[in-house]
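Trainee: quick one, structure for this:
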Amino acid sequence: MGETSRKLFAEALGTALLLAVVIGSGIMAERLAGGNVAIALLANTLATVGGLYILIEVFGPVSGAHFNPAVSLVMAVRGAMPRALAAPYIVVQLGGAMLGAWLAHAMFDATIFQFSTKVRSGMGQWIAEAVATAGLLLVILRAPASRVAAMVACYIGAAYWFTASTSFANPAAAIGRMFSDSFAGIAPASAPGFVIAELVGAGIGVAVHKALSPAAPTPDIAATSTDTTPHSSS
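Mentor: Have a look, this model is predicted:
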């Protein structure tokens, strides 16, 4: 398997497993929580944090472990990955997300092909998704390489609770969850608003990262600072 094929396979498989973790743990939590939504969300959160950490550690060295079209777009624009790979990454992420939903259903003997009826809409939800995604991109761009997995997983776990939307922060997750009428699902009519908010949030995250970064020296300043030639005082 060539390098590009390995990257795409890793993104597809990683995204599928991520959605299987999110949706599968949501189904299990809903079945065991006895109607207690807070307990169900806590269980869903813990499973997602652990699963996301492991998936980033496993697939990061192969593909970067984006599992998220917003992340892939930002990395391509910043030159951190070839721009020609952005579209293939997004395609396999979306496909993987859908397959992950179906895998979760199969594991719990649920109907494989289904659509969510859980409406998630309104300004508060959209603002929450923008905030969640902005924070995610900020963490990814500023975290030390050795701590990305832990910091991203911890941030998403926190954002499950401090955002009104429970922090999808990922267009692929929004698309994949459309195919599951479960605790973690989102109605197809609600998904476009989430995706738009996530993309806006990604842009905000990049802007904040730039604002926090020291300005690059101008060529004149750089030349002056490195010039060791003695200067006449006359």
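Trainee: CA only for contacts and neighbour counts going forward, please
Mentor: Fine.
Trainee: so which helix or strand takes in Ile56?
Mentor: Using DSSP states H and E, Ile56 maps to helix 37-63.
Trainee: the longest helix anywhere in the chain packs against which elements?
Mentor: Criterion DSSP state H: the longest helix present in the chain is helix 3-32. For helix 3-32, the packing partners by 3 or more Cα pairs under 8 Å, 6 or more residues apart in numbering; DSSP states H and E come out as helix 37-63, helix 86-107, helix 171-177.
Trainee: which residue is the nearest non-sequential neighbour of Leu13?
Mentor: Closest residue to Leu13 apart from its sequence neighbours, by Cα to Cα, 6 or more residues apart in numbering: Gly96 at 6.2 Å.
Trainee: count of residues packed around the one you found?
Mentor: Neighbourhood size, Gly96 [other Cα atoms under 10 Å]: 28.
Trainee: between the longest helix of the chain and helix 37-63, how many degrees?
Mentor: Orientation note: helix 3-32 sits at an angle of 170 degrees relative to helix 37-63 (axes from the mean of the first three to the mean of the last three Cα atoms, to 10 degrees).
Trainee: quick one: buried residues of helix 3-32?
Mentor: 7-30 (16 or more other Cα atoms under 10 Å).
Trainee: would you do the same for the sequence below? I want to compare the two.
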Amino acid sequence: MARAVGDLLAEFDAGLEEEVHLPPSWNVAPTDDVPIVLERLIDGGPVRQLHVARWGLVPSWAKDPGIGARMINARSETVLEKPAFRKAMKSRRCAVPADGYYEWKQGAGKAKQPYYVHPGNSAGLVFAGLYEWWKDPSKAEGEPGRWMLSTSILTADTPPPGAESTVFGKLTALHDRVPIPMDAATMESWLDPHAQDPAALVDLVRAGVKGVAADWHVESVGRDVGNVRHNSPELIRPVEALF
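Mentor: Next comes the predicted model:
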């Protein structure tokens, strides 16, 4: 995610509850900080805010934050049933901005080829997400780090290949799941704190995957992205695929 905080505030017409520090990253890994956009009811009305959250949702009942590394994604088919996600699905929904995402394809032997998936029009993505607050029992009230904000991204089945877009065949070849993207109208409904039907919202975001993803590009990139120590725009530069 390489967009600056000021650009995100303008793009999503959001405000800040507190100062946000979020350096650009071209290699976001689980448990890293990511931007999220959410809406809260303040004085009876919805207020849209930009926050920084740890990628990997930590449920409020977790004994420690380590569980978050396994909660980077939430399957949309079961999100209403899973204890880690169902409460957040009702009232703690968010949008997770991104420029694109990486996926890996297995080749011969142990070799894997990374691919960068991104919109073809150079615009950003926004994924359907959930957020949660976790209280660190080892810290006193008011102590820095007492509360941790974390997030998870909803996923869905990869759209089947079809005549309407060649990208779905490429996506299917990479993985059977995709993070759920939203257009502007869907995001408005997803973030609405007045919404009372979480099942309908899940259906809404799932139904929109194919339309939003139809113009995505899938490009092979260098394997440096597999090492979190590498973090620069060079990571998303297309290269010739290994296979």
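Trainee: any idea what the TM-score is?
Mentor: In this superposition the chains share a TM-score of 0.29, using TM-score structural alignment, normalised by the length of structure 1; 112 aligned residues with a Cα RMSD of 5.5 Å.
Trainee: returning to what we had before: the longest helix of structure 1 vs helix 86-107, what angle?
Mentor: Helix 3-32 of structure 1 and helix 86-107 are oriented at 40 degrees to each other (the same axes, to 10 degrees).
Trainee: winner for burial among the helices and strands packed on helix 3-32 of structure 1?
Mentor: Comparing those by mean neighbour count (mean count of other Cα atoms under 10 Å), helix 171-177 comes out on top with a mean of 28.
Trainee: same for that helix, what does it pack against?
Mentor: helix 3-32, helix 69-78, helix 86-107, helix 191-212.
Trainee: give me the buried positions along the shortest one.
Mentor: The neighbour-count criterion (16+ other Cα under 10 Å) identifies Pro69, Ala70, Val71, Ser72, Leu73, Val74, Met75, Ala76 as the buried residues of helix 69-78 of structure 1.
Trainee: the last one touches Ala87, doesn't it?
Mentor: Right, the one you point to is Ala76 of structure 1. No. With contact defined as Cα atoms under 8 Å, Ala76 of structure 1 does not count as touching Ala87 (9.7 Å).
Trainee: common neighbours of these two, please.
Mentor: Counting by Cα atoms under 8 Å, 6 or more residues apart in numbering, no residue touches both Ala76 of structure 1 and Ala87.
Trainee: distance check, Val117 of structure 2 against Arg48 of structure 2.
Mentor: Separation of Val117 of structure 2 from Arg48 of structure 2 (Cα to Cα, to the nearest Å) stands at 28 Å.
Trainee: Lys87 of structure 2 too?
Mentor: Per Cα to Cα, Lys87 of structure 2 is found 20 Å from Arg48 of structure 2.
Trainee: now the helices and strands packed on helix 3-32 of structure 1 as TSV including distance to Val131 of structure 1?
Mentor: As requested, the helices and strands packed on helix 3-32 of structure 1 are exported to TSV (distance: least, Cα to Cα, whole Å):
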stretch	distance to Val131 of structure 1
helix 37-63	18
helix 86-107	22
helix 171-177	14
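Trainee: out of these, which gets nearest to Ala128 of structure 1?
Mentor: Nearest to Ala128 of structure 1 among those is helix 171-177; the distance by Cα to Cα comes to 13.7 Å.
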